[in-house]
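Colleague: Sequence first, predicted coordinates after that:
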Amino acid sequence: MLIEAAVDSFLRHVSIERGLASNTIAAYRRDLTIYTGWLDASAVTDLTAVTSAEISEFVRFLGTRDQSPLTAASIARVLSTVRGFHRFLLDEQIVAVDVAHDTRPPKLGLRLPKAISIDQVAALLAATDGDEVQQLRDKALLELLYATGARVSEVVDLNVDDVLEEVLEQSMVRLTGKGNKQRLVPVGSYARTALRAYLVRARPVFSARGSATPALFLGARGHRVSRQNAWLIIRAAAERADLGVPVSPHTLRHSFATHLLAGGADVRVVQELLGHSSVATTQIYTQVTVDTLRDMYTTAHPRAR
């Protein structure tokens, strides 16, 4: 089977059989484009000819290539895709050996999530204050992100019907995360107030500019706000707030988790709210709160130094 055809078969498999989200499929495609491009440059045209040594060489290439060498985390992600691809080739009897099975990614250092303080979150949210329709939308978007710890993609995928009853009446929102797994997350009064103002005073204005759409958050032309648009909204608010620290689309999610744990929330509750499949993923946030406690102790205790 041609390499390109094998890639298409694999992507169809993970899309249909495993029901992965379109964003995940797109990421797999990008990873495999890098891999198959490297195979082509290495004059490898037959998947049965790939060896474990070549997989290891590909991993080294990812970290040392002349244009945009990848970080250890990105290399691990690409290798995970390649290993899944070769496992699929073996299962489909396209190859006789899974040559990627024993290849290990580079070791990852401990990467603590970048959270901002409660005061900085307040300043960020205050930067969206105002009565203009765009300000009302941006306020509702950022308040909902911080109130729920949702991924940006989870919030921009919401429809109006998702919030009318559950959020405004029951103070809960149903989010659809990775692998189409759904979870219910409480929504506080600040986010509910911002959503009501947006739905009544701003969304009808945006909606009138485009064709009918069930999307909750709309852009200037009446279409669903994209992840990229949401990132620009967050960045613009951070610039107006002059926080002095970089703010990414995940900053509010990280801050949500860190502030909950610092306030005494159980790590397994935070795991459920974030939609993490493993508590080990959530426990990295406990390191952040431990570091904060250590700093406070060192500063305040007379015999800490």
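Modeller: Structure received.
Colleague: rest of the way, CA atoms for contacts and neighbours
Modeller: Fine.
Colleague: so is Leu184 in a helix, a strand, or just coil?
Modeller: Secondary structure, DSSP: H, G, I helix; E, B strand; the rest coil: Leu184 is strand.
Colleague: How about the contacts made by it?
Modeller: Residues near Leu184 by Cα atoms under 8 Å, 6 or more residues apart in numbering: 172-175, 273.
Colleague: Generate a PyMOL selection restricted to the buried entries among those residues.
Modeller: Buried members of those, defined by 16 or more other Cα atoms under 10 Å, are picked up in PyMOL with:
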select buried, resi 172+173+174+175+273
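Colleague: Make a markdown table from the contacts of Leu184 and add distance to Gln135 and secondary structure to it.
Modeller: Output for these, formatted as a markdown table (distance: Cα to Cα, whole Å; DSSP: H, G, I helix; E, B strand; the rest coil):
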| residue | distance to Gln135 | secondary structure |
| --- | --- | --- |
| Met172 | 23 | strand |
| Val173 | 22 | strand |
| Arg174 | 25 | strand |
| Leu175 | 24 | strand |
| Leu273 | 27 | helix |
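Colleague: Second structure for comparison follows:
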Amino acid sequence: MSKILIIAEHLDGKLNPSTAKCVSAAKAVGGDIHIAVLAADPTAIAAEAARIEGVGKVLAVANAANAHAIAQVLAPQIAKLAEGYSHVFGPSTTFGKDLMPCVAALLGSAQVSDVMTVESSHVFKRPIYAGNAIITVEAPSDRPVVATIRVASWAAAGEGGSAAVENASVEASLPTHTKFVELKQGKSDRPDLQSAPRVVSGGRGVGSAENFSIIFSLADKLGAGVGASRAAVDAGYVPNDMQVGQTGKIIAPELYVAIGISGAIQHLTGIKDAGTIVAINKDAEAPIFEVADIGLVGDLFQIVPELEKAL
């Protein structure tokens, strides 16, 4: 039977929803599911993780060195914790993409990235070629399976669990060549882009940073997160933490509204799991209309204010 260790992602004392999505993937594998919480003070985070349905145990690792998530510091501890586990899962987020390759290297395993579906305990499906194809991969059975879970492809496991929380001490040699300096992140009252049920994104067609106010205004009416295409980011309209797509954030909102976005394949990769896609573009031949559930051809500067007024 599989024994799965999930590495919790958290920030400012709160568990990231990506952790519960990793639990859903672990439940598809089957077996015992444990979550490891590494922090300076993991108490509150571990208690939150213990409430996720399907989790059997939470390992709380308290260490001042874990105050900030640094892959080179966390990985040696996780490699020690992973002894006896058949699988080690982390989210395919910025956190997981940074951390899990280090864990895989220490465990001598080849990482399976962006797991979309579980076929069996060692067989998985994942996207390749910017999402244009799905490949089935089989991990060796003689090594621990180290994998990142494509969070846009999995619903979060529900609450209602009551897992035991166990304080764990880890004897691992931690590096001194890598250290935390500072964290710079955008501040916003809008919903987080990766977990928002509704997202409004703007593209090159918006025209300028000043014009992007039309996107923010509509998003506020919808209570939505705000994203952007790479073209809009490269043009300097908005910061790169708002980029949606292959080289940005992979999201799966219930509603995705693409405004002035042509729909390059790299962008479509980031929204392929969205529930309903709405596209507004003046170019009737724009690729975005091939994937949109609802499409409207016209001038966004006329359509969006009318839509906002109707809302």
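Modeller: Cool, the structure landed. Everything numeric here is computed off the predicted structure, so don't read it as measured data.
Colleague: Overlay them and tell me the TM-score.
Modeller: TM-score for the superposed chains, counting by TM-score structural alignment, normalised by the length of the first structure: 0.21, backed by 118 aligned residues with a Cα RMSD of 6.9 Å.
Colleague: sorry, back to before: out of the contacts of Leu184 of the first structure, flag the one nearest to Thr24 of the first structure.
Modeller: Comparing these against Thr24 of the first structure with Cα to Cα picks out Leu175 as the nearest, at 16.9 Å.
Colleague: I'd assumed Glu166 was in contact with the closest one.
Modeller: No: Leu175 of the first structure is beyond contact range of Glu166, at 11.1 Å (criterion: Cα atoms under 8 Å).
Colleague: Could you give the number of residues near Val137 of the second structure?
Modeller: Number of residues near Val137 of the second structure (other Cα atoms under 10 Å) recorded here: 15.
Colleague: I figured it was touching Phe124, is that so?
Modeller: Yes: the pair Val137 of the second structure / Phe124 is scored as a contact, 5.4 Å apart, by Cα under 8 Å.
Colleague: and the closest residue to Glu143 of the first structure other than its chain neighbours, how far is that from Met172 of the first structure?
Modeller: Excluding the flanking residues, the one nearest Glu143 of the first structure by Cα to Cα, 6 or more residues apart in numbering is Ala191, at 4.9 Å. Counting by Cα to Cα, to the nearest Å, the separation of Ala191 of the first structure from Met172 of the first structure is 11 Å.
Colleague: which one of the contacts of Leu184 of the first structure sits closest to Trp38 of the first structure?
Modeller: Leu175 (37.9 Å).
Colleague: Counting by contacts, list what the host helix or strand of Ala123 of the first structure packs against.
Modeller: Assigned by DSSP states H and E, Ala123 of the first structure belongs to helix 118-126. Here helix 118-126 of the first structure touches helix 133-148, helix 227-241, helix 251-262, going by 3 or more Cα pairs under 8 Å, 6 or more residues apart in numbering; DSSP states H and E.
Colleague: Could you report the neighbour count for Glu239 of the first structure?
Modeller: Using other Cα under 10 Å, Glu239 of the first structure is surrounded by 15 other residues.
Colleague: Tell me if I'm right that Val58 of the second structure and Ala164 touch.
Modeller: Yes: counting by Cα under 8 Å, Val58 of the second structure does reach Ala164; the two are 6.2 Å apart.
Colleague: the more surrounded of these two?
Modeller: Legend: neighbour count by other Cα under 10 Å for Val58 of the second structure and Ala164, higher for Val58 (28 against 16).
Colleague: Return the residues in contact with that one.
Modeller: 34-37, 46, 49-50, 163-166.
Colleague: among those residues, which ones are buried?
Modeller: Burial by neighbour count, 16+ other Cα under 10 Å: within the contacts of Val58 of the second structure this picks out 34-37, 46, 49-50, 163-165.
Colleague: Please identify which of the contacts of Leu184 of the first structure is nearest to Leu11 of the first structure.
Modeller: Nearest to Leu11 of the first structure among the contacts of Leu184 of the first structure, with distances taken as Cα to Cα, is Leu175, at 25.1 Å.
Colleague: For Ala262 of the first structure, grab the count of nearby residues.
Modeller: Ala262 of the first structure - counted by other Cα under 10 Å - has 16 other residues nearby.
Colleague: Neighbours of the nearest residue to Val78 of the first structure once chain neighbours are set aside, how many?
Modeller: Leaving aside its sequence neighbours, Val78 of the first structure sits nearest to Asp31 (Cα to Cα, 6+ apart; 5.3 Å). Asp31 of the first structure: 19 surrounding residues under other Cα under 10 Å.
Colleague: Repeat that for the one 4 residues further on.
Modeller: Summarising burial for Tyr35 of the first structure: neighbours were counted as other Cα under 10 Å, giving 20.
Colleague: what sits up against the helix or strand it falls within?
Modeller: Assigned by DSSP H and E, Tyr35 of the first structure falls within helix 22-41. Helix 22-41 of the first structure has contacts (Cα under 8 Å, 6+ apart) with 3, 7, 11, 14-15, 45, 58, 78, 81-82.
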